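A.B. asks: Sequence and predicted structure are below.
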Amino acid sequence: MSEHGLLGMTAIITAGLTMALGALGAALGESRIGAAAMDALARQPDEASTITRNQFVALAMVESTAIFCLVISLILLFANPFIGGAGG
């Protein structure tokens, strides 16, 4: 196998692992945020608007990590300078 093929295969495997771990981490984080928000709403229903607002901010921050993983995977697959992607 040539060096070019080895680098391409490594990039594909790394991109897959990046997306898998990024999606898993985001899913676990979002489920914990949802559970904590439901618990907080059950304890203090009068604070629903504040809890919901803070929940959405936290969800957006957690989801951004999954988006960063997606961007890294796309760079590895399509714009990888080591294997002559779109940019190289």
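C.D. replies: Yep, it's here. Since we're looking at a predicted model, the values are computed, not measured.
A.B. asks: Every contact and neighbour count from this point should use C-alpha atoms.
C.D. replies: Noted.
A.B. asks: Secondary structure element holding L7?
C.D. replies: Following DSSP states H and E, the helix or strand that holds L7 is helix 3-43.
A.B. asks: Quick check, central residue of this structure?
C.D. replies: Nearest to the mean C-alpha position of the chain, by Cα atoms, centre = their mean, lies A66 at 1.1 Å.
A.B. asks: do you know how far that one is from T10?
C.D. replies: From A66 across to T10, the span is 21 Å (Cα to Cα, to the nearest Å).
A.B. asks: before we move on, back to that, so the residue nearest to the centre of the chain touches A20, yeah?
C.D. replies: No: using Cα atoms under 8 Å, A66 is not in contact with A20, being 9.5 Å away.
A.B. asks: ok, second structure coming up, stack it against the first:
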Amino acid sequence: MKIKTVNNYYTDENTYIVYDENTKNGLVIDPGYKCDGILKAAQDDGVNIKYVLITHCHYDIFQIWNSFVKKQALNLFPAIRRA
């Protein structure tokens, strides 16, 4: 398993790409402001992003979700539940 950190300079937050080095299948954790930068970082390592994991409720994370859906078929796993 490999973890790649992508910094979102506009919001100064990190996004993580986690993937299997053998299959190159991976997931994105908390995508931030710029979808293209995250997809390029994955592409640079030959990663096929299959899933997106959202761990918290910030506007930038939910705002970018549409961009991911338009560019790549993904599965969304929000780690959010109602109390």
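C.D. replies: Nice, thanks for sending it over. It should be emphasised that the depicted structure is a prediction, and the values quoted were computed from it without experimental measurement.
A.B. asks: Work out the TM-score between the chains.
C.D. replies: Remark: TM-score between the superposed chains equals 0.24 [TM-score structural alignment, normalised by the length of the second structure]; 29 aligned residues with a Cα RMSD of 3.2 Å.
A.B. asks: if we can go back for a sec, how about the contacts made by the residue nearest to the centre of the first structure?
C.D. replies: By Cα atoms under 8 Å, 6 or more residues apart in numbering, the residues touching A66 of the first structure are 19, 22-23, 25-26.
A.B. asks: Kindly report the same for C69 of the first structure.
C.D. replies: By Cα under 8 Å, 6+ apart, the residues touching C69 of the first structure are 18-19, 22.
A.B. asks: Same list as before, the residues you listed that is, but in CSV and with neighbour count and distance to N54 of the first structure included.
C.D. replies: Shown next, in CSV, are those (neighbours: other Cα atoms under 10 Å; distance: Cα to Cα, whole Å):
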residue, neighbour count, distance to N54 of the first structure
T18, 20, 28
M19, 20, 26
G22, 19, 22
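A.B. asks: now those residues in CSV, with distance to R53 of the first structure?
C.D. replies: Compiled in CSV, the contacts of C69 of the first structure are given as follows (distance: Cα to Cα, whole Å):
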residue, distance to R53 of the first structure
T18, 30
M19, 28
G22, 24
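A.B. asks: Looking at those residues, which is nearest A36 of the first structure?
C.D. replies: The nearest member of those to A36 of the first structure, counting by Cα to Cα, is G22 at 21.2 Å.
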